[in-house]
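1. fold the following and give me the result.
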Amino acid sequence: MDTLIGHIDRALDMTGAIVAAVDDDLLAAPTPCSDWDVRAVLNHTVGGMHTFAAALSGNDPRGARGDDWLGGDPQGAYAAAAEVDRAAWRRPDVPTATVNLGLGPTPGPAAAMIHLTEVVVHGVDIALAIDRPDLADDALCAQMLETMRGMGGIDVYRTPGIYDAEVSIPDDAPPHRKLLAYTGRKW
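-> Got it, this is the predicted structure:
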């Protein structure tokens, strides 16, 4: 579990660097997450971070996942959410916890994997939308893709609003593009 929490930290750092590169004029840019612009993907990510942190600590997330979590300071909102998120995943009871998510009661390690996937994939969504693929952590993306495939894949989650069908991509594509293609992003 410590390794998984370390990967969450790494994903938060990667996505934090990407978010720091988002100028206000890029918030309306389209993303590989088809119906969402950068602001919507970032808002979803920040809301998810608060939701997971609240579920881990047994607190109220102080809002619904679809609320405006960014206000007038998207970078500040992300940084604050990342701090709360890191603290929640460091709780000593996380490895044995049952986390109540929208999917129902979920064991702590499975919840951590879901959260890691959200932060990595949406971070890369934003990186490509702002034309900063250089900020994607390709080693982390490759590991994420290998883990997803090693767990039997994500076909059970290929439904509208979660993951679309895998998209064909050249074998020599960078790992961040392969990860997005695997999750059905057309970009």
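2. every contact and neighbour count from this point should use C-alpha atoms.
-> Will do.
3. what residues sit buried inside the biggest helix by length in the chain?
-> Longest helix in the chain, counting residues (DSSP state H): helix 108-129. Across helix 108-129, burial judged by 16 or more other CA atoms under 10 Å covers 108-109, 111-113, 115-129.
4. by contact count, what packs against that helix?
-> Contacts defined by 3 or more CA pairs under 8 Å, 6 or more residues apart in numbering; DSSP states H and E place helix 108-129 against helix 2-20, helix 38-57, strand 98-101, helix 175-182.
5. repeat that with 6 Å
-> If you count contacts as 3 or more CA pairs under 6 Å, 6 or more residues apart in numbering; DSSP states H and E, helix 108-129 packs onto helix 2-20.
6. what's in contact with the helix it packs on?
-> Helix 2-20 is contacted by residues 116, 120, 123, 127 when judged by CA atoms under 6 Å, 6 or more residues apart in numbering.
7. could you also give me the structure for this second sequence? I'd like to compare it with the first:
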Amino acid sequence: MADRVPLDFEPPVRQIRALLLGVDDRDLAAPTPCPGWPVAALLDHLMGLSVAFTMAARKRAGAPGTDGPPPQPSADHLSPQWRSRLPVLLADLSIAWRDPGAWTGTAQAGGVTLPATAMGAVAMNELIMHGWDLARATEQDYAADPRALEVLIEFLGQSPADGTPGLFGPRIPVDTEEELLPRALGLAGRDPSWRPPRRRPIPSRAATAD
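-> Just a heads-up that it's a prediction; the model follows:
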């Protein structure tokens, strides 16, 4: 079924679900490549976008996340059940875009209506970029599907170089000889070299004893 649609959402969904297993409660306050968003806010955003793009694929205009701008991601809004709920929402997203009908006509998400093929590319971009954000913030390995990256590089290359508010930041120059993931990150306004600040180790009692 997946080879009958332009993009297969299963690889990025599977990877994010694996990354979630490596998120410790202590990571929730850690910074991410998204300015001002700690990991908890990023997870809140992933939950919201999963619902919105699932509804977009199913052509559910007026459903949550489709007919208006999404709320600002917030650590305070993150569901206490995110560990069990987010993997289910991601699986629903992958299944929804597996339907060839999802890619026909138009689709609506966040109050924006686009050709369904463009909306699918935006959804894929969100998953890959935020999957990378989560991996970097929690210091986990990340690899993206090369076929999806090739589509994203072509798609992102058509966006304005100074960015699209709410979607992409201003482009960050990356050598065109670089691998696919850094090139896609740069086109989406991400700095491929971003690393979290080094966490200060908690001194042992013995080390702090007089």
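8. that older thread, ok, of the contacts of helix 2-20 of structure 1, which one's closest to Tyr157 of structure 1?
-> Tyr157 of structure 1 has its nearest neighbour among these in Leu116, at 15.7 Å by CA to CA.
9. separation between that closest one and Leu140 of structure 1?
-> 10 Å (CA to CA, to the nearest Å).
10. now do Ala173 of structure 1
-> Distance from Ala173 of structure 1 to Leu140 of structure 1, by CA to CA: 15 Å.
11. repeat for Leu42 of structure 1
-> 19 Å.
12. more crowded one of the two?
-> Higher neighbour count among Leu42 of structure 1 and Leu140: Leu42, with 26 against 17, using other CA atoms under 10 Å.
13. ok, now how distant is the residue positioned nearest the centre of structure 2 from Pro115 of structure 2?
-> Compute the mean C-alpha point of structure 2, and by CA atoms, centre = their mean the closest residue is His130, 2.7 Å away. Distance of His130 of structure 2 to Pro115 of structure 2, given as CA to CA: 23 Å.
14. which residue in structure 2 lines up with Met113 of structure 1?
-> Taking TM-score structural alignment, the alignment pairs Met113 of structure 1 with Ala121 from structure 2.
15. count the neighbours of the closest residue to its match other than its chain neighbours for me.
-> Distance criterion CA to CA, 6 or more residues apart in numbering; nearest residue to Ala121 of structure 2, sequence neighbours excluded, is Leu152 at 6.8 Å. Leu152 of structure 2 has 24 neighbouring residues, counting by other CA under 10 Å.
16. can you check Arg185 of structure 1 too?
-> Applying other CA under 10 Å, we find 21 residues neighbouring Arg185 of structure 1.
17. mind checking the SS state of it?
-> coil (DSSP: H, G, I helix; E, B strand; the rest coil).
18. could you find the closest non-adjacent residue to it?
-> Leaving aside its chain neighbours, Arg185 of structure 1 sits nearest to Pro32 (5.3 Å; criterion: CA to CA, 6+ apart).
19. got a list of what that neighbour touches?
-> Counted by CA under 6 Å, 6+ apart, Pro32 of structure 1 has contacts 125, 185-187.
20. quick revisit: and the residue nearest to Ala121 of structure 2, what helix or strand is that in?
-> helix 146-156 (DSSP states H and E).
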